[in-house]
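Colleague: need a 3D model of the following:
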Amino acid sequence: MALTEEQKKLIQNFISQPTFRQHGGLLTDLDGTIVLQRNGKFIIPLEVQTGLNKLYQRNCPIILNTIRFPLSIIKTFAAVLYPLAQKPIPVISLNGSQWGYISLGENQEYRFTEAGAQPLKQADIQSCLANIQLLVQQQVPDIAVFYYPRDWTKGEIIWTSVETQVGEIAQSYPSASHVYSSSLAILENHLKAEDISMIFLLVKKDHLAGTFLQRNFQDFYTSTGVNKLTGAHAFVNQLGRTLKQFIGAGDTPMDVFLQETGAVIKVGNLPLDFECSGPLLPIETVPEMGEVFTQIAEACTVTNPSYQL
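Modeller: Okay, the predicted model is just below:
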């Protein structure tokens, strides 16, 4: 679907601002925003790749802001994105918990270099463990705990309380580096032995008892107050910039960084559940992002060397 003249004008008005040309860029979610799932595989549509390539050619900084962990980004998208960027790719990962750059090493393998992190505090881990213990006591079936060490090379680790489920979980989540079963005490020792960036508690909601639902069941655990907005602030401020100078792109209520970007590209029909301070450009599908990115690139008629991260 072609962009309307009104949508094009919104883009041009924002791009024409000197603050964007000198210090701005694109801050975008991955899944559901520039990534589609087709036949069980995650892909960046060719239309979007073309638009991203044009942005990179204009030296438009692009920062990824995703729930994914660094190793997942590397294994799934680095081979597509890095040849377009031809330079280290800035990434905010794990719901704002860790940020840095994906680059190509001397051995031609992609790697992540941390620039900052906000790992879980011991109190946050203890709160998560208390909820896991309650679930186990209530004999809730199919509990799985996904956790992500700050050491990005360890990837995704999954714990289950039922030993017989290890094989099934490993098959269902090939992205996991390790799946195991143990006592809660051993899980606690593992979680407290090193910095953990994020924990995800997977439980089928229809198996939860009413008393647990009344505790406002939480599935994602980061350090208190950490999310995609705080992670974006931390990284962008570290670069000497502000969110108001960026165009934000996302598709779900988890993309809270959209609240404060200078302009917003909203993909799909899922309500965001929050107000955005910048003008909103709604589009229906991921492939349409390619046209939006192309329009942004075409509006960037002046290229400034300082316009690079």
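Colleague: only C-alpha atoms from now on, for both contacts and neighbour counts.
Modeller: Fine.
Colleague: identify the residues contacting the helix or strand harbouring residue 36?
Modeller: Assessed by DSSP states H and E, residue 36 sits inside strand 36-38. With C-alpha atoms under 8 Å, 6 or more residues apart in numbering as the test, strand 36-38 has contacts from 42, 43, 44, 45, 286.
Colleague: from those residues, which single one is nearest residue 90?
Modeller: Proximity of the contacts of strand 36-38 to residue 90, judged by C-alpha to C-alpha, is greatest for residue 44, which lies at 17.3 Å.
Colleague: for the comparison step, fold the sequence that follows:
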Amino acid sequence: MPSLLRRALAPRPALPGWETLHDFADRWRAQPTAGVVTDLDGTALQERAGRSVVPRAIADGLRAVHRAHRPVIIDTLRFPMSVMREIAPDWLRHAGLPIPLVAMKGSQIGQITAAASGLLRFEETAAYPLQPEEIVEVLDGVDGLLRDGVDELRVFFYPRNWQVGEQIWTPRPAHLSEVLQKYPSASRVIAGPLATLRAQLLATEICMIFLLIDAPQDRLMAYQHTHRTSFFTHAGVDKRSGAEHLAARLGVDLACSVGAGDAPPDTFLSGVGLAVIVGNAELDYKGLEQTLRLPDPAAFGALLARLSTPDAKRR
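Modeller: Below you'll find the predicted structure:
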């Protein structure tokens, strides 16, 4: 029996909570302005051999949503070049182009398209860079950590010029080769005093800064209010504000839409009709109509496929 026929005849996997979603599914299909907003890592992607991949169930779900002529907005902490290099070539095979994108915690918004040459490119429609005083505040925090002897720092920063990509600063030149090897996605790694970082950050528009402290947890415990990771964007900018901006531009009604995420930055979950929490994280977000917890990306993919298929709603 051909593989496609076997898949068509195979019993549908159990989908936790589907029996409670029939009414929402009917409304989603009937509402032409409904869509999908999804995080990537941990929600729609899986790690395999050190690579982030689109699992088959998500691919099936994306194709079903695409056939239903509904947009799928990617809302991610990733920077545009990362999405284009690692995710978009596979994603577009299932969801088509353009790919609506909210990048870097809502700080840069646009779409991934193809140039005449066939190469992928990012087209910005809005951006909310950090203000100089906000950057100085971050630098003051880094300075405080250095003065306290915490120098296992990595400061990732993302210019508005998406073609520049990801850049990393470390205060210890001896760590330069280690950082280069550990973060191959970086376009540039610099090392040196804080003044070097200050000059880089204040020389151009920066959309997001990510501070990583690569120190043992017992050392971090000595510093109150210090977190291993911190993301900094312009005041009032987050993944929900980004989703709202792009949804308005696309004519998508978030209150009728599905949103899926797996972590605290996924603030857009409070602004969608159906909030889908993927995985085990304890999140306070609730959908405007319903909230559903699913175990993994495969289950989320199954939800998208079933949601988009009218004759499957009672199965």
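Colleague: hang on, the earlier thing: of the contacts of strand 36-38 of structure 1, select the buried ones using a PyMOL command.
Modeller: A single PyMOL command suffices to select whichever of the contacts of strand 36-38 of structure 1 are buried according to 16 or more other C-alpha atoms under 10 Å:
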select buried, resi 43+44+45+286
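Colleague: looking at the contacts of strand 36-38 of structure 1, which one is closest to residue 199 of structure 1?
Modeller: If you rank the contacts of strand 36-38 of structure 1 by distance to residue 199 of structure 1 using C-alpha to C-alpha, residue 42 comes first, at 22.4 Å.
Colleague: which residues touch that closest one?
Modeller: 35, 36, 76.
Colleague: just tell me what it corresponds to in structure 2.
Modeller: Using TM-score structural alignment, the partner of residue 42 of structure 1 in structure 2 is residue 52.
Colleague: residue 71 of structure 1 too?
Modeller: So, by TM-score structural alignment, residue 71 of structure 1 is matched to residue 81.
Colleague: now what about the helix or strand where that match lies, what contacts it?
Modeller: Assigned by DSSP H and E, residue 81 of structure 2 belongs to helix 80-82. Contact with helix 80-82 of structure 2 is made by 103, 122, 162, 163, 165, 185, as judged by C-alpha under 8 Å, 6+ apart.
Colleague: check stretch 196-213 of structure 1 too.
Modeller: Residues outside stretch 196-213 of structure 1 that contact it (C-alpha under 8 Å, 6+ apart) are 94-95, 97-98, 117-120, 135, 138, 140-150, 218-223.
Colleague: all helices for the stretch 51-200 of structure 1, in order.
Modeller: Using DSSP state H, counting those that start in this stretch, the helices of the stretch 51-200 of structure 1 run over 70-73, 79-85, 122-137, 166-172, 184-192.
Colleague: and the nearest residue to residue 104 of structure 2 once chain neighbours are set aside, what does it touch?
Modeller: Spatial nearest neighbour of residue 104 of structure 2, excluding adjacent residues (C-alpha to C-alpha, 6 or more residues apart in numbering): residue 77 at 4.2 Å. Listed by C-alpha under 8 Å, 6+ apart, the contact partners of residue 77 of structure 2 are 103, 104, 105, 106.
Colleague: tell me which element the aligned residue in structure 1 for residue 31 of structure 2 falls in.
Modeller: Aligning on TM-score structural alignment places residue 31 of structure 2 opposite residue 21 in structure 1. Element membership for residue 21 of structure 1, per DSSP H and E: helix 18-23.
Colleague: same deal with residue 4 of structure 2?
Modeller: Using DSSP H and E, residue 4 of structure 2 maps to helix 3-9.
Colleague: how far away is residue 112 of structure 1 from residue 74 of structure 1?
Modeller: 8 Å (C-alpha to C-alpha, to the nearest Å).
Colleague: between the two, which contacts overlap?
Modeller: Joint contacts of residue 112 of structure 1 and residue 74 (C-alpha under 8 Å, 6+ apart) are residue 102.
Colleague: so which of those two has more stuff around it?
Modeller: residue 112 (23 against 19; other C-alpha atoms under 10 Å).
Colleague: nearest residue to that one other than its sequence neighbours?
Modeller: residue 102 (4.5 Å).
Colleague: which position in structure 1 aligns with residue 272 of structure 2?
Modeller: Residue 272 of structure 2 maps onto residue 261 in structure 1, by TM-score structural alignment.
Colleague: one step back: I'd assumed residue 86 was in contact with the residue nearest to residue 112 of structure 1.
Modeller: No. Assessed by C-alpha atoms under 8 Å, residue 102 of structure 1 is found out of contact with residue 86, at 11.0 Å.
Colleague: now do the shared contacts for the two.
Modeller: With the criterion set as C-alpha under 8 Å, 6+ apart, the contacts of residue 102 of structure 1 and residue 86 do not overlap.
Colleague: between those two, which has more neighbouring residues?
Modeller: Shown here are residue 102 of structure 1 and residue 86; by other C-alpha under 10 Å, residue 102 has more neighbours (23 against 12).
Colleague: counterpart of that one in structure 2?
Modeller: In structure 2, residue 102 of structure 1 lands on residue 112 (TM-score structural alignment).
Colleague: quick check: its match vs residue 20 of structure 2, distance?
Modeller: Taking C-alpha to C-alpha, one finds residue 112 of structure 2 at 35 Å from residue 20 of structure 2.
Colleague: cool, residue 101 of structure 2 as well?
Modeller: Distance from residue 101 of structure 2 to residue 20 of structure 2, by C-alpha to C-alpha: 30 Å.
Colleague: by neighbours, which of the contacts of helix 80-82 of structure 2 wins?
Modeller: Neighbour counts for the contacts of helix 80-82 of structure 2 (other C-alpha under 10 Å) peak at residue 103, which has 28 neighbours.
Colleague: mind listing what it touches?
Modeller: For residue 103 of structure 2, the contact set (C-alpha under 8 Å, 6+ apart) comprises 74, 75, 76, 77, 78, 79, 80, 109.
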